[in-house]
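Engineer: what's the 3D shape of this:
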Amino acid sequence: MIKTLVVDDESLVRAGLRFILESAPDLEVVAEVEDGEKAIAAVGRTRPDVVLMDIRMPGTDGLAATEAICRLAEPPAVIVVTTFDSDEYVFTALEAGACGFLLKDTSPHDLIRAVRLAYAGDSMLSPRVTRRLIHRFTSDRPTRRRRDALAQLEALTAREREVLIEVGLGCSNSEIAAKLHMSEATVKSHVSHLFDKLAVTNRVQVAITAYRAGLID
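Structural biologist: The predicted structure is shown next:
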């Protein structure tokens, strides 16, 4: 069973997420809480595999909670759940270590799939939303960020650069394998090398590097 923690300040949203998640035979909601402080405590108490984290909550918000949870020795995967247009802190949460994000109008099927992929370390990133979000927050960043990103790419092989671009486009490991004509195991190995060489912890941060370096428009 994949253990999940639901964090949202609206009880109706929490109930809806629980109903959807527990409709899947392999998902279990071990707790649901209404703010970031309780989320941090619940992670220590219930040891979830995946956390669905709202951003805007009273008290300790989802950003602070994500940062604290991702600093743990063995953190769960954190998926930001957002209305997108109103959440200015989403990008910061992703940089802090959240493995991806979902819109609050995500279909039940995609929600369940996202949790399964996060558990497997292969987060689902919507290409449309990923490009829009990352472009929005990187286009106005100082040119130093681009220089730093380009310097990081110097350590990559040509094949790793190809995988980097596909990750930045929101492709899963299986999709990358099909596009680049390699096995899924080889893709996973390349992604692992990207994590090490770029000093990042998840696919979103890999995508951010690709955008900052100008490899993706």
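
Engineer: only C-alpha atoms for contact and neighbour calcs from this point on.
Structural biologist: Fine.

Engineer: Pull out the buried positions in whatever helix or strand Gln205 lives in.
Structural biologist: Element membership of Gln205, judged by DSSP states H and E, is helix 203-212. Neighbour-count burial for helix 203-212, counted by 16 or more other Cα atoms under 10 Å, picks out Arg203, Val204, Gln205, Val206, Ala207, Ile208, Thr209, Ala210, Tyr211, Arg212.

Engineer: by contact count, what packs against that helix?
Structural biologist: Helix 203-212 sits against helix 90-96, helix 127-138, helix 143-153, helix 158-168, helix 184-198, with contacts defined as 3 or more Cα pairs under 8 Å, 6 or more residues apart in numbering; DSSP states H and E.

Engineer: between the ones you listed, which gets nearest to Ser107?
Structural biologist: helix 127-138 (14.7 Å; Cα to Cα).

Engineer: Could you pull out the buried residues of the closest one?
Structural biologist: Buried, per 16+ other Cα under 10 Å, within helix 127-138: Thr130, Arg131, Leu133, Ile134, His135, Thr138.

Engineer: ok so, going back, got the angle for the helix holding Gln205 vs helix 127-138?
Structural biologist: Orientation check (axes from the mean of the first three to the mean of the last three Cα atoms, to 10 degrees): helix 203-212 against helix 127-138 gives 60 degrees.

Engineer: returning to that earlier point: pull the most distant pair out of the buried residues of helix 203-212.
Structural biologist: Among these, Arg203 and Arg212 lie farthest apart (Cα to Cα), at 14.3 Å.

Engineer: Give the burial count for the nearest residue to Arg147 once chain neighbours are set aside, as a bare number.
Structural biologist: Distances taken as Cα to Cα, 6 or more residues apart in numbering place Ala213 nearest to Arg147, at 7.3 Å, with adjacent residues excluded. Ala213 sits with 21 neighbouring residues when counted by other Cα atoms under 10 Å.

Engineer: Repeat that for Ser107.
Structural biologist: Applying other Cα under 10 Å, I find that Ser107 has 12 neighbouring residues.

Engineer: another one to check against the first:
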Amino acid sequence: MNNIIRVAIADDDAIFRSSLYEVLAAREDIELVGTASDGLRLLKLLETRPVDVALLDVDMPRLNGIRTAELIAERYPKTAVAMLTAFRDENSLSQALQHNVRGFFTKDLSGEDIAANIRKVAAGETVLGNRPSQIMVQHFVKTSSRKRDPGLTDAVNNLPRHLRSVFDLLVQGLPNKAIAQELHLSDSTVRSYVSALFDATGYRTRGELMMAAIDAGDGLRQANTQRLQS
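Structural biologist: Model prediction:
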């Protein structure tokens, strides 16, 4: 079985890009497919070489990381995307989540930590660094007191029990394989249930659904309490 993770890097900082390349190239289970100074060059690279994980900076010339992630999701759905940067605001993080970005970690991590995060992303996990985690908490605090759209709460409250169980784990960031293990289901069954969740809630990606669940906050918890008591 081939366990090599094929990685491509896009960052306009040539020194950082070169340094990261050397660090990751030393890992036996990681193959560096190539590097690019912006999103357009990375997309050109993806046209010719299969990539398992694309590491993107958010701020790049010509085509930034958010737009690049969106195009990768459309054109290369099997390529996982991770943002390797310092997120400054919830808008960037929210946009990245909407395009199914799986990893959010900062450039000051050690090479071993970055490699470990790449392995997690390649395995289907969602990885949040300290700063992105803080932004999500701040987003939750800011939205916890405002009036929310009841649409998601209503949709979730009407889910059949088997889909609600999957929803509860999905919005915690668990990948399909972990959900399958937790609920004692096959991977194909979980994929089918996740697709049904998207249809039922009207969301297209896990990231969108996670952010919407944060916005819904107490409404979802109250719905869950009522479901357990019924």
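
Engineer: re the thing from before, out of the helices and strands packed on helix 203-212 of the first structure, flag the one nearest Glu34 of the first structure.
Structural biologist: From those, taking Cα to Cα, the stretch that ends up closest is helix 90-96, at 17.8 Å.

Engineer: Can you state the residues of the second structure onto which that closest one aligns?
Structural biologist: Under TM-score structural alignment, helix 90-96 of the first structure corresponds to residues 93-99 of the second structure.

Engineer: Go ahead and name everything in contact with the matching stretch.
Structural biologist: By Cα atoms under 8 Å, 6 or more residues apart in numbering, the residues outside stretch 93-99 of the second structure that reach it are Ile66, Ala69, Glu70, Ala73, Phe87, Pro132, Ile135, Thr205, Arg206, Gly207, Glu208, Met211.

Engineer: any idea which element the fifth one lies in?
Structural biologist: What it means is Phe87 of the second structure. Assigned by DSSP H and E, Phe87 of the second structure falls outside every helix and strand.

Engineer: Aligned counterpart of Gly36 of the first structure in the second structure, please.
Structural biologist: In the second structure, Gly36 of the first structure lands on Gly39 (TM-score structural alignment).

Engineer: Can you classify the residue lying closest to that match once chain neighbours are set aside as helix, strand or coil?
Structural biologist: Excluding the flanking residues, the one nearest Gly39 of the second structure by Cα to Cα, 6+ apart is Leu63, at 4.9 Å. Classification of Leu63 of the second structure by DSSP: H, G, I helix; E, B strand; the rest coil places it in coil.

Engineer: Quick check: the aligned residue for Leu63 of the second structure in the first structure?
Structural biologist: By TM-score structural alignment, Leu63 of the second structure lines up with Thr60.

Engineer: How about Ile118 of the second structure?
Structural biologist: Ile118 of the second structure maps onto Val115 in the first structure, by TM-score structural alignment.

Engineer: tally of neighbours for the nearest residue to that match once chain neighbours are set aside?
Structural biologist: Beyond its immediate neighbours in the sequence, the residue positioned closest to Val115 of the first structure (Cα to Cα, 6+ apart) is Val50, lying 6.7 Å away. Neighbours of Val50 of the first structure under the rule other Cα under 10 Å: 26.

Engineer: quick one: the counterpart of Val50 of the first structure in the second structure and Arg204 of the second structure, what's the gap?
Structural biologist: The equivalent of Val50 of the first structure in the second structure is Val53 (alignment by TM-score structural alignment). Going from Val53 of the second structure to Arg204 of the second structure by Cα to Cα, to the nearest Å gives 20 Å.

Engineer: Next up, the contacts around Val51 of the second structure.
Structural biologist: Residues counted as contacts of Val51 of the second structure (Cα under 8 Å, 6+ apart) are Ile5, Arg6, Val7, Ala8, Val33, Thr79.

Engineer: Let me know the closest of those to Leu43 of the second structure.
Structural biologist: Taking the contacts of Val51 of the second structure together and measuring to Leu43 of the second structure by Cα to Cα, the closest member is Ala8, at 10.2 Å.

Engineer: gap between the counterpart of that closest one in the first structure and Val30 of the first structure?
Structural biologist: Using TM-score structural alignment as the criterion, Ala8 of the second structure maps onto Leu5 of the first structure. Going from Leu5 of the first structure to Val30 of the first structure by Cα to Cα gives 6 Å.

Engineer: between those two, which one's more packed in?
Structural biologist: The residue with more neighbours, out of Leu5 of the first structure and Val30, is Leu5; 25 against 18, by other Cα under 10 Å.

Engineer: Setting aside sequence neighbours, what's the nearest residue to that one?
Structural biologist: What sits nearest to Leu5 of the first structure in space, not counting adjacent residues and going by Cα to Cα, 6+ apart, is Val51, at 4.7 Å.

Engineer: quick revisit: distance from the helix holding Gln205 of the first structure to the second structure after superposition?
Structural biologist: When the second structure is overlaid, helix 203-212 of the first structure sits 2.7 Å from its aligned residues on average, using mean Cα distance after the TM-score superposition for the first structure.

Engineer: Give the closest residue to Ala114 of the first structure in space, chain neighbours not counted.
Structural biologist: Ala114 of the first structure sits nearest to Met124 (Cα to Cα, 6+ apart), 5.4 Å away.

Engineer: So which residues make contact with stretch 223-230 of the second structure?
Structural biologist: By Cα under 8 Å, 6+ apart, stretch 223-230 of the second structure touches Thr153, Asn157.

Engineer: go on, stretch 17-28 of the first structure?
Structural biologist: Met1, Ile2, Lys3, Thr4, Val6, Val29, Pro108, Leu111, Ile112.

Engineer: Could you list the buried residues of it?
Structural biologist: Result for stretch 17-28 of the first structure [16+ other Cα under 10 Å]: buried residues Leu17, Arg18, Leu21, Leu27, Glu28.

Engineer: repeat for stretch 45-53 of the second structure
Structural biologist: Neighbour counts over stretch 45-53 of the second structure (16+ other Cα under 10 Å) mark Leu45, Leu46, Val51, Asp52, Val53 as buried.

Engineer: All good on my end, thank you.
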